[in-house]
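Enquirer: can you look at this prediction? I've put the sequence above it.
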Amino acid sequence: MRQIYFYSVLLLCPLMTLAQEVKLKVSPYVNATTSIKEGLIEAGPELSWEKIQSGKTFTLRPSIRLPLTNEAENVLQIDRFTSTWKSVLAAQFTKDNTQESGGISRHSFTGQFEYGHDNFKYYPSANPNAEVSNGADSYAFEVKYAGFFSKGQSGAPQFSPQFRLRYAYNWNAASEVSVINTPNPGGFVTTSDIIVDPPSVQPVFSPAFSLQIYPGKGNFSYSPTIYYDFTGNIGDNGPFGNLNRLRLETWIFFYPSLTDSPNVKIGISPFLSLRTKGQDSFNKAEYGGMITVKFGTSFLQFL
């Protein structure tokens, strides 16, 4: 679950991303879930077992993730012939230590595995009629922790520390380039935008930490967040050989309604991204702003 960032100057032209989740109860232990986040649709069953007396809940979510649009044609691409699907298996364990009186304390641990197979087409001879097609397997592992703590009194502050470790090995197509076509019988020369280079992969390891804070009153919560991204060399399995970037964010979330729909929130944050190792196409220090609108998330859910 990562947001798309638009590097703007002094909060100009921020990018708005929408997220929505729907859950339908099918049986006492099974829910049907669908979520739309950052141009992707994810759907599948959610199996849940709960022991109320001990405060333990175990949830298993097998699902399929598909893109809503085709980048080239901007059309819906959710049929069974799409080549950019991913299967996701997530398991979550939650221990709620809250008693009838006193403070509220809850711990949640989540593990997730993702797998997908992509078919890449490219034209190494720069000839649109000489196509080469390669299939590649992509995968990712993710571990999350989320806690929730409060005194359990009306108006008491609420805190939710959240930590994430993610490793991703995702193949990506090369960028298109313009090539000159053979002159037609009339002598006119045209160009075509085609992919010449084969796909490539750079492993990424991304730890992240966020502290979600709600003061107990009002319609705002606050979320200082830090990411540190490690990127490996092309073709390597290890993520520590190439590029490192540190990113700092300070989110302020506004909740239009704290009673009827507390899971709808609007956020804004400045960010600072610092390159600490290697080279990329951005400046050593990048800064700007982001806006997000979230639907269907729990009150202080972030990572």
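Expert: On my side now, so go ahead.
Enquirer: make it CA atoms for all contacts and neighbour counts henceforth
Expert: OK.
Enquirer: what's in contact with stretch 258-274?
Expert: Stretch 258-274 is contacted from outside by 11, 219, 245-257, 284-299, using C-alpha atoms under 8 Å, 6 or more residues apart in numbering.
Enquirer: buried subset of those as a PyMOL selection?
Expert: Listed next is the PyMOL selection for buried residues among the contacts of stretch 258-274, using 16 or more other C-alpha atoms under 10 Å:
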select buried, resi 11+245+246+247+248+249+250+251+252+253+254+255+287+288+289+290+291+292+293+294+295+296+299
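Enquirer: so of the contacts of stretch 258-274, which ones are in helices?
Expert: Among the contacts of stretch 258-274, DSSP state H puts none in helices.
Enquirer: just the ones of the contacts of stretch 258-274 in strands?
Expert: Using DSSP state E, 245-254, 285-294 are the members of those that sit in strands.
Enquirer: got another one to weigh against that:
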Amino acid sequence: MRQIYFCSLLLLCPLMTLAQEAKFKLAPYVNATTSIKEGLIEAGPEMSWDKVEKGKSFMLRPVIRLPLTNKSENVLQIDRFTSTWKSVLSAQFTRDKTQAVGRISRHSLTGQVEYGYANYKYYPGGNSNVEISNGENSYAFEIKYAGFFSKGESGAKQFSPQFRLRYAYDWKAAAEASVLNAPNPGGFLTITNIVVEAPSARPVFSPAFSLQIYPGKGNFSYAPTIYYDFTGNKGDNGPFGNLNRLRLESWIFFYPAVKDSPNVKIGISPFLSLRTKGADSFNKAEYGGMITLKFGTTFLQFL
């Protein structure tokens, strides 16, 4: 009974994600930025130009993304030998139609390109003396829209519809396998966990939509969100030939300080994931919960 209860708790809260972002002004139009998201660190300059009188702004952000840890060392490595880096170039255009009085209306469009390189080692046939090392290139493209609408008066409701289209072709290492070693001089058998298969890549196309809602008062906002992931076959560039999954989330965000520091928020959401096509190692219907703690985001930013 205790084991069933413990497994139920794991299903309800399988994921906790921490995110933190910091900016440092270097020049009138340039900031140095660093952020930590899901075990990855991003660092680079952020260049922005604003035309306040016309309600227009443009931002360009080239950054390098690296993992904070690897299997052997709890250390960040940034040099020309780093084999797990990824470069990201994003550009954002914002049009603010808000007048001195009346409704608030703002639209933002972001485009992003990612490129990365990683080196993978594996041992075909389970022979630890025969090592093969492959370097593979991964890439992704993303387009994102975010709007913000409100009546522009105290206590008015705030709405932020957000939509995203993302295509990614990412290489991943195969899972480790347990290989039985030859008996040692004492006659004992040992097992070694090594990767025996080559890395693989599956193309993924992922549209997503979220509607962020703040009722105008209190410390909570709400965000129903939907994802639909298309996954292609190994080695193909097209993402529509293999697996489809629908994912539904319903976030509730708590803001410890709405007025003074609204960029700190704590979120919790149940989720339901449904396989609508193909087969994978998960059940047709998966459910659970997620918790997130975010710093440095705008009030209703999500996707």
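Expert: Structure received. Quantities reported herein were computed from a predicted structural model and do not represent experimental measurements.
Enquirer: all helices of the stretch 51-200 of the first structure, in order?
Expert: Counting by DSSP state H, counting those that start in this stretch, the stretch 51-200 of the first structure has no helices at all.
Enquirer: what sits against residue 215 of the first structure?
Expert: 155, 156, 157, 158, 221.
Enquirer: and the residues you listed, which is closest to residue 48 of the first structure?
Expert: Checking these against residue 48 of the first structure by C-alpha to C-alpha gives residue 158 as the nearest, at 25.9 Å.
Enquirer: that closest one matches what in the second structure?
Expert: Taking TM-score structural alignment, residue 158 of the first structure has residue 158 as its aligned residue in the second structure.
Enquirer: so that match versus residue 269 of the second structure, what's the distance?
Expert: Distance, residue 158 of the second structure to residue 269 of the second structure, by C-alpha to C-alpha, to the nearest Å: 20 Å.
Enquirer: same question for residue 261 of the second structure.
Expert: Relative to residue 269 of the second structure, residue 261 of the second structure is positioned 22 Å away (C-alpha to C-alpha).
Enquirer: tell me which of these two has more neighbours.
Expert: Between residue 261 of the second structure and residue 269, counting by other C-alpha atoms under 10 Å, residue 269 is the more crowded of the two (20 against 13).
Enquirer: name the nearest residue to the more buried one, sequence neighbours excluded.
Expert: Leaving aside its sequence neighbours, residue 269 of the second structure sits nearest to residue 251 (C-alpha to C-alpha, 6 or more residues apart in numbering; 4.4 Å).
Enquirer: can you tell me what sits against stretch 288-295 of the second structure?
Expert: 11-21, 263-272.
Enquirer: out of the residues you listed, which are buried?
Expert: Listed as buried from those are 12-13, 19-21, 263-271; burial here means 16+ other C-alpha under 10 Å.
Enquirer: widest-spaced pair of the residues you listed?
Expert: 12 and 21 (27.5 Å).
Enquirer: hang on, the earlier thing: for residue 186 of the second structure, state which of the buried ones among the contacts of stretch 288-295 of the second structure is nearest.
Expert: Nearest to residue 186 of the second structure among those, counting by C-alpha to C-alpha, is residue 13 at 45.9 Å.
Enquirer: so the residue nearest to that closest one when sequence neighbours are not counted versus residue 231 of the second structure, what's the distance?
Expert: Nearest residue to residue 13 of the second structure, sequence neighbours excluded (C-alpha to C-alpha, 6+ apart): residue 289, at 4.6 Å. Applying C-alpha to C-alpha, the value for residue 289 of the second structure to residue 231 of the second structure is 23 Å.
Enquirer: also residue 72 of the second structure?
Expert: 31 Å.
Enquirer: same check on residue 129 of the second structure?
Expert: Where residue 231 of the second structure is concerned, residue 129 of the second structure sits at a distance of 35 Å (C-alpha to C-alpha).
Enquirer: look at these two and report which has more neighbours.
Expert: Ranked by neighbour count (other C-alpha under 10 Å), residue 129 of the second structure and residue 231 place residue 231 first, with 25 against 8.
Enquirer: show me the contacts for the more buried one.
Expert: By C-alpha under 8 Å, 6+ apart, the contact set of residue 231 of the second structure is 202, 203, 204, 205, 239, 240, 241, 242, 243, 244.
Enquirer: what remains of these once you look at the first structure?
Expert: Retained contacts for these in the first structure, judged by both residues aligned by TM-score structural alignment, their matches' C-alpha atoms under 8 Å, are 202, 203, 204, 205, 239, 240, 241, 242, 243, 244.
Enquirer: so the residue nearest to residue 269 of the second structure touches residue 226, yeah?
Expert: No. Counting by C-alpha atoms under 8 Å, residue 251 of the second structure stays clear of residue 226, with 10.9 Å between them.
Enquirer: what's the burial count for residue 37 of the second structure?
Expert: Using other C-alpha under 10 Å, residue 37 of the second structure has 16 other residues around it.
Enquirer: how about stretch 53-72 of the first structure: buried residues?
Expert: 56-68.
Enquirer: mind putting these in a markdown table, distance to residue 27 of the first structure included?
Expert: Converted to a markdown table, the buried residues of stretch 53-72 of the first structure look like this (distance: C-alpha to C-alpha, whole Å):
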| residue | distance to residue 27 of the first structure |
| --- | --- |
| 56 | 19 |
| 57 | 16 |
| 58 | 16 |
| 59 | 14 |
| 60 | 15 |
| 61 | 15 |
| 62 | 16 |
| 63 | 18 |
| 64 | 21 |
| 65 | 23 |
| 66 | 26 |
| 67 | 28 |
| 68 | 28 |
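Enquirer: of all those residues, which comes closest to residue 176 of the first structure?
Expert: Checking the buried residues of stretch 53-72 of the first structure against residue 176 of the first structure by C-alpha to C-alpha gives residue 67 as the nearest, at 20.1 Å.
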